[in-house]
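> Structure here, sequence nowhere to be found:
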C-alpha cells in the first residue's frame, strides 16, 4: 500500500501537471501547423498528440486521423506526401500519385504557403503566451513592489557605486522604472554591463553608474548566470500595491511580458552558441515535470504562467535554423527561393541527419543535467 500511495502521489503531484502543461503547449504548436496547412489546401493525414503506441483516435470527415499516443513528450502533424512527422518528403510516394492527389501534398505547395504552414507552429506558441498573460493580468492584475533600496550588500557593486539605503530608483539608462521587479529584470539581464541609474535620495535626484556582477545562482530551472547588483527590498507590506488593467492594457502588458521572456531566452541561446552561457542550464522533461509539480502546488495561475513561459521557449527553439526543426525548414525554403530550385535530396538528407544529431545532443545534455541534479539532491538528502 505505501508503494501504491507513493506512485499515486507522484502521478497527481508531478506527472499530471507536467502532462497538462506540455500537452497544452504542444497541441497549440501543432494546431498552428494544422490550421494554416489546411487553409493552404494541404491534406493532413494525421494529427498526433504524443509519440509511440496509440491510446485513442478518431478520423474526421476530411480524412485526418487524430491520435492520442502514450508518450506525452511532443507531437506532430503529418501532411499528405510526408515520409514522417518531421515533414520530410516521401519522394517515391509523391511520384506515384496522380496529379490531383499530388496537388494536396505539402511538397507541391508554393514556397510562401509552405513557409506560412511551418512558421505557424512557433507563432501559435507566441499567441498562446500572449493569451495566457493577457488573461492573467486582466483577471489578477499585477503586484507591484516599490523600487526602493532597503538593504545593501557590503562590498557589492551597488555599495561600491554609491547607492544608499532608502534610495528610490526611478530610471535605468533613461528607461522609467515603476517596480522593484522591473529593476531586477534589467539588472539580471545586464551582467558585466554598465548601467546608469537615476534615483531619488531624500527627494533629490542623484545619478549613479554601476555594473552588475555576472554570477551563477540556483533557480527553479537549474543554475543560471545573471547580473547581481547587491541590493534588495524588505518586501514590507506597505511597499506593495496591486495594479489592475483594462483588457486592452492587459494585452499591452502581456506583449511586454512575452517580449521579456523572448529576449531572455534568445539571449541565453545566443550565449550558449558562443560559449558565454553554460549548457548546465539546459533542462529536460524530468526538470520540467519537477517544476510543474512544484508550481502546481501554488495554484492554477502559476501553472498556466509556466505554460506560457514554456510555450515561448518551445517556439523560439523551433525557430533555430537547424534541419528537423521549423527554422531548418524555413532555411531550406529561403535557399530554394534564392536558387530557384530546391536543394538536392542528398543535401536535405544530410541536413536532416545533422538536425537529428543536434536535437538528440540537446536532449542528452538536458537529461544528463536533470539526472545529475536529482542524484545530487538524493545524495544530499541521504
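On my side now, so go ahead. In this text the structure is predicted, and so the values were computed from the model without any measurement.

> from here on, contacts and neighbour counts on C-alpha atoms
Fine.

> you'd agree residue 125 is up against residue 27?
No. Counting by CA atoms under 8 Å, residue 125 does not reach residue 27; the two are 9.5 Å apart.

> what's the neighbour count on residue 70?
For residue 70, the count of nearby residues is 14 (other CA atoms under 10 Å).

> can you tell me which residues contact it?
50-55 (CA atoms under 8 Å, 6 or more residues apart in numbering).

> before we move on, what about residue 369?
280-284.

> Dump those residues into CSV; add distance to residue 45 and secondary structure as well.
Formatted as CSV, these follow (distance: CA to CA, whole Å; DSSP: H, G, I helix; E, B strand; the rest coil):
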residue, distance to residue 45, secondary structure
280, 39, helix
281, 37, helix
282, 34, coil
283, 32, coil
284, 30, coil
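
> Relative to residue 46, which of those is nearest.
Distance to residue 46, by CA to CA, is smallest for residue 284 among the contacts of residue 369, at 26.5 Å.

> Nearest residue to that closest one in space, please, no chain neighbours.
Distance criterion CA to CA, 6 or more residues apart in numbering; nearest residue to residue 284, sequence neighbours excluded, is residue 366 at 4.7 Å.

> The most centrally placed residue in the chain and residue 4: what is the separation?
Per CA atoms, centre = their mean, the C-alpha nearest to the average position across the chain is that of residue 313, at 1.4 Å. According to CA to CA, to the nearest Å, residue 313 and residue 4 sit 35 Å apart.

> before we move on, the earlier item: more neighbours, residue 125 and residue 27?
residue 125 (30 against 20).

> also this one, for the comparison:
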C-alpha cells in the first residue's frame, strides 16, 4: 500500500509540475507568435491525444517522466516561406530567450502560489527546542544544552524546525555556524564548529550531535501490529508494560533494548491491564539488521507524554502577509537550491546525498499521507528544484539553450551547429551521469 501511495503521489506531483513547466514555454511561445506543433506530457507512445482549434496536437505519453513543447523551427523542419514568420528560429533572440526562460519561471510562480495557499491554510509546526545532546559532538563542544530554544542561525531568525533545517543546509561548508539560543529567558550567542561535520543522508541535526525535543515515550502501548508477535501473545492497546523476565521496566528505551536482544527467545512479560497484573509469554520475531545482526521485533508502539504548552503551533498568515511571505520563502528556496548545487560542485556536500526519483516518490508519498498542506509544501519545494535545475548551463536543459542565446545576443550571430551539437552530447552525458548517481543512492537507501 505504501508503495502504491508513493507511486500515485509521485505521478500526480510530477504530472502537475511538468504541465506547469511546459505550459510556461507554450504560453509565451504563443504570445510571441510562434506556432506550437505539439504539447506533450510524458514520453513514448501516446495514450491519448487530440488536435486543438489552434492546430496544436496535445499528447499524454505512456512514460510520465517529463514533457516537451514542439515548436515550428527551421533548424529541424522544412518551413515554407509563408510560415517563416511563425517559426521559432526566425524570432529575435530576446523573444527566444523569453520562451525558453518561461518554463523555469512558471515553476517559480507556481511555487509562490503553492506557498501562499499553504500559509493561508496554516502549517503545524514545532518550536526548535533541543532535546538530547550527544557527548563529544560539535553541539556539545559548543555547549548547547537540552531545552535550548534556537532563535537565530547566522543572524537569520528561525521559529520552527523546518526553518532551522533550511538555514543549517545553507551553512554546510562553513567553518562555524553562528547561532543564538534562549536559555533561562536569556539570549546566548553560540558558535558551532563544523570541522568534523559530515552530513549523511540528510541527517543534519544528528550529524551535529543533537536531536529535536520530543515528549518521552511511556511504557503504555498505543499500537499493536495485527501481524506481529505481540498480537499473537495477547497484548492490547493501553496495556502498561511492567516487567520482562522479572526485570522491572523503568523506561521505554530499556524495554526496546530487551526486545531487540531477544530475537526468537521467549519472554515472560507482565502488563498492567484494568488495574490487575497480567502475565503473557511472547517470542519476539527476528528482523536482521542491514549489517546482518539479529534484532528482535515485538510489533508495538508506545504512547508519548503530552507536548509542553506552546511547543506546537500553527504557522498561518492573513492574505496580505501571506502574499509577501510566499515571495520571500520562494526566493529563499531558489537561493538555497543554487547554494546546494554549488556545494555539490565544490565537494562541501558529498554526492551520496544526491537524491533521485525513488527518493522523491517516497517524499511525495509521505507528504501525501501527512495531509494536503504537507503535500503542497513538498510540491513547492520540488517545483523550485525543477526550475533551478532547468536553468543549469547544460545544453540539453533550458539553461543550455539560454547560454547559447545569450552568446548569440553578445556576438550578434548564432553559435555554430557543430559547437551546439558537441555541447548537447556533453550535456547528455553529464545529465545521465548525475541521474545514475542519484538512482544508485536511491537504491542504496531502500
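Arrived safely. A quick note: this is a predicted structure, and the numbers were derived from the prediction, not measured.

> Give the equivalent position in structure 2 for residue 274 of structure 1.
If you follow residue 274 of structure 1 across to structure 2 using TM-score structural alignment, you land on residue 346.

> which residues does its match contact?
By CA under 8 Å, 6+ apart, residue 346 of structure 2 has no neighbours at all.

> Kindly report the same for the one 4 residues further on.
Neighbouring residues of residue 350 of structure 2 by CA under 8 Å, 6+ apart: residue 344.

> where along structure 1 do the strands fall?
44-59, 65-79, 142-145, 151-152, 168-172, 175-176, 195-201, 204-210, 213-219, 222-228, 231-232, 240-243 (DSSP state E).

> Of all these, which one comes closest to residue 8 of structure 1?
strand 65-79 (18.1 Å).

> tell me the average deviation of that closest one from structure 2 after fitting.
Strand 65-79 of structure 1 differs from its equivalent in structure 2 by a mean of 0.4 Å after superposition (mean CA distance after the TM-score superposition for structure 1).

> returning to what we had before: the residue nearest to residue 284 of structure 1 matches what in structure 2?
Applying TM-score structural alignment, one finds that residue 366 of structure 1 aligns to residue 438 in structure 2.

> so how far is residue 203 of structure 2 from its match?
Using CA to CA, residue 438 of structure 2 is found at 17 Å from residue 203 of structure 2.

> Among these two, which residue is more densely surrounded?
Set residue 438 of structure 2 next to residue 203 and count neighbours by other CA under 10 Å: residue 438 wins out with 21 against 12.

> Hmm, residue 432 and that one touching each other?
No. With contact defined as CA under 8 Å, residue 438 of structure 2 does not reach residue 432; the gap is 9.8 Å.

> Of the contacts of residue 369 of structure 1 - the most surrounded one?
Busiest of the contacts of residue 369 of structure 1 [other CA under 10 Å] is residue 282, holding 22 neighbours.

> Could you report the separation of the closest residue to it other than its chain neighbours from residue 285 of structure 1?
Excluding the flanking residues, the one nearest residue 282 of structure 1 by CA to CA, 6+ apart is residue 366, at 5.1 Å. For residue 366 of structure 1, the distance to residue 285 of structure 1 equals 8 Å [CA to CA].

> can you check residue 71 of structure 1 too?
Residue 71 of structure 1 is 12 Å from residue 285 of structure 1, by CA to CA.

> same question, residue 175 of structure 1
From residue 175 of structure 1 to residue 285 of structure 1 the distance is 37 Å (CA to CA).

> So those two - more neighbours on which side?
Using other CA under 10 Å, the more surrounded residue of residue 175 of structure 1 and residue 285 is residue 285, with 15 against 11.

> list the contacts for that one?
Residue 285 of structure 1 touches 73, 367, counting by CA under 8 Å, 6+ apart.

> Show me what it aligns to in structure 2.
Using TM-score structural alignment, residue 285 of structure 1 pairs with residue 357 in structure 2.

> What residues of stretch 357-370 of structure 2 count as buried?
Neighbour-count burial for stretch 357-370 of structure 2 flags 358-368 (criterion: 16 or more other CA atoms under 10 Å).

> how much does it stray from structure 1?
Superposed on structure 1, stretch 357-370 of structure 2 shows a mean distance to its aligned partners of 2.8 Å (mean CA distance after the TM-score superposition for structure 1).

> roughly how far is stretch 208-222 of structure 1 from the heart of the chain?
Here stretch 208-222 of structure 1 is found 21 Å from its chain centre; the criterion is CA atoms, centre = their mean, to the nearest Å.

> Counterpart of residue 61 of structure 2 over in structure 1?
Alignment note (TM-score structural alignment): residue 61 of structure 2 maps to residue 69 of structure 1.

> That match contacts residue 46, correct?
No. With contact defined as CA under 8 Å, residue 69 of structure 1 and residue 46 do not form a contacting pair (12.0 Å).

> Distance of residue 280 of structure 1 relative to residue 349 of structure 1?
30 Å.

> Please enumerate the helices of structure 1.
2-10, 16-39, 91-95, 99-102, 111-140, 157-161, 180-188, 247-274, 285-296, 300-318, 326-339, 345-381 (DSSP state H).

> sorry, back to before: ok, now how distant is the residue nearest to residue 282 of structure 1 from residue 313 of structure 1?
From residue 366 of structure 1 to residue 313 of structure 1 the distance is 14 Å (CA to CA).

> go on, residue 21 of structure 1?
13 Å.

> cool, and residue 140 of structure 1?
24 Å.

> swap in residue 131 of structure 1?
16 Å.

> OK, contacts around the closest residue to residue 188 of structure 1 other than its chain neighbours?
Leaving aside its chain neighbours, residue 188 of structure 1 sits nearest to residue 227 (4.0 Å; criterion: CA to CA, 6+ apart). By CA under 8 Å, 6+ apart, residue 227 of structure 1 lies in contact with 187-192, 212-215.

> again, but for residue 141 of structure 2
So residue 141 of structure 2 contacts residue 192 (CA under 8 Å, 6+ apart).

> could you flag which of the contacts of residue 227 of structure 1 are buried?
Burial by neighbour count, 16+ other CA under 10 Å: within the contacts of residue 227 of structure 1 this picks out 187-192, 212-214.

> for those, which one is nearest residue 243 of structure 1?
Once CA to CA is applied, the member of those that ends up nearest residue 243 of structure 1 is residue 187, at 22.4 Å.

> measure the closest one to residue 171 of structure 1 for me?
According to CA to CA, residue 187 of structure 1 and residue 171 of structure 1 sit 12 Å apart.

> Not counting its neighbours along the chain, what's nearest the counterpart of residue 129 of structure 1 in structure 2?
Under the alignment (TM-score structural alignment), residue 129 of structure 1 pairs with residue 111 in structure 2. Spatial nearest neighbour of residue 111 of structure 2, excluding adjacent residues (CA to CA, 6+ apart): residue 380 at 4.4 Å.

> I'm done for today, thanks for sticking with me.
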